[in-house]
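[1] sharing a model that was predicted from the sequence below.
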Amino acid sequence: MYVCNCNGVTRAEVDEAITAGALAPEQVLAHHGCEPCCGQCLPEIAEGITCGGMGKARSLVAAE
C-alpha cells in the first residue's frame, strides 16, 4: 500500500528507511530520493517512526 502517493513510497519502503535509521518523515522520503510534496503522508510516516515501523502503526487511511 502506498503511504506517499506523490512520490509512490510504499509501507515496505517506509519500514526499510526506518530500519536504515531514518528518524523523521523527511529522512524517510530522502532515503528513497524523494522529498515532501503535498505533506499529507508526513503524519502517517511520523507515526510509523514512533511505533518502530508501519506494521505497528495504525493506518490513517479510511479504507484500504
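    That came through fine.

[2] all contacts plus neighbour counts: C-alpha atoms, from now on.
    OK.

[3] which residue packs closest to the one residue sitting closest to the centre of the chain, ignoring adjacent ones?
    In the chain, the residue lying closest to the centroid (Cα atoms, centre = their mean) is Ile45, at 3.4 Å. In this structure, Ile45 finds its nearest non-sequential neighbour in Pro25, 5.5 Å apart by Cα to Cα, 6 or more residues apart in numbering.

[4] hmm, back to that, what packs against whatever helix or strand the residue nearest to the centre of the chain lives in?
    Assigned by DSSP states H and E, Ile45 belongs to helix 42-51. Counting contacts by 3 or more Cα pairs under 8 Å, 6 or more residues apart in numbering; DSSP states H and E, helix 42-51 is packed against helix 11-19, helix 25-31.

[5] picking that back up, tell me the contacts of the residue nearest to Ile45?
    By Cα atoms under 8 Å, 6 or more residues apart in numbering, the residues touching Pro25 are 42-43, 45-46, 49.

[6] adding another structure so you can compare the two:
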Amino acid sequence: MNEDRKLADATLVCTCNDLYICDIVEAIDTGEVDYREILALHGLQPRCGECRPHVEALVSEH
C-alpha cells in the first residue's frame, strides 16, 4: 500500500490495484459483497490485503 497516494486521494481505496470507492460501490450495486468477488468483478486480485478492511466497511455502509 502506498500511503502517500492514498492520502493524496481520499477516494483511492487500493493503491496496489488502483481501486476507488466508485469501483467498489459499483460492485456492491451489482450484488457483490465479498472482498475477493468485488476485486474480481474489476479483473483484479488481492495483493497486500491492506485495503480489505476499507472495502468491507464500504460493503457494511451500503
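    Now that the structure is in, tell me what you want to look at. Computed from a predicted structure; not experimentally measured.

[7] related to what we said a few turns ago, what's the closest of the helices and strands packed on helix 42-51 of structure 1 to Cys37 of structure 1?
    With Cα to Cα, the closest approach to Cys37 of structure 1 among these belongs to helix 25-31: 10.2 Å.

[8] whereabouts in structure 2 does the closest one align?
    Counting by TM-score structural alignment, helix 25-31 of structure 1 pairs with residues 35-41 of structure 2.

[9] counterpart of Cys4 of structure 1 in structure 2?
    Aligned partner of Cys4 of structure 1 by TM-score structural alignment: Cys14.

[10] give the contact list for its match.
    So Cys14 of structure 2 contacts 1, 6, 20, 50-51 (Cα under 8 Å, 6+ apart).

[11] 7 Å - rerun?
    20, 51 (Cα atoms under 7 Å, 6 or more residues apart in numbering).

[12] nearest residue to Asn5 of structure 1 in space, please, no chain neighbours.
    Take Asn5 of structure 1 and drop its neighbours on the chain: the residue closest to it by Cα to Cα, 6+ apart is Cys41, 8.0 Å away.

[13] alignment lookup: that neighbour to structure 2.
    Using TM-score structural alignment, Cys41 of structure 1 pairs with Cys51 in structure 2.

[14] could you give the number of residues near the residue nearest to Met1 of structure 1 when sequence neighbours are not counted?
    Leaving out its chain neighbours, the residue that sits closest to Met1 of structure 1 by Cα to Cα, 6+ apart is Thr10, at 5.5 Å. Number of residues near Thr10 of structure 1 (other Cα atoms under 10 Å) recorded here: 15.
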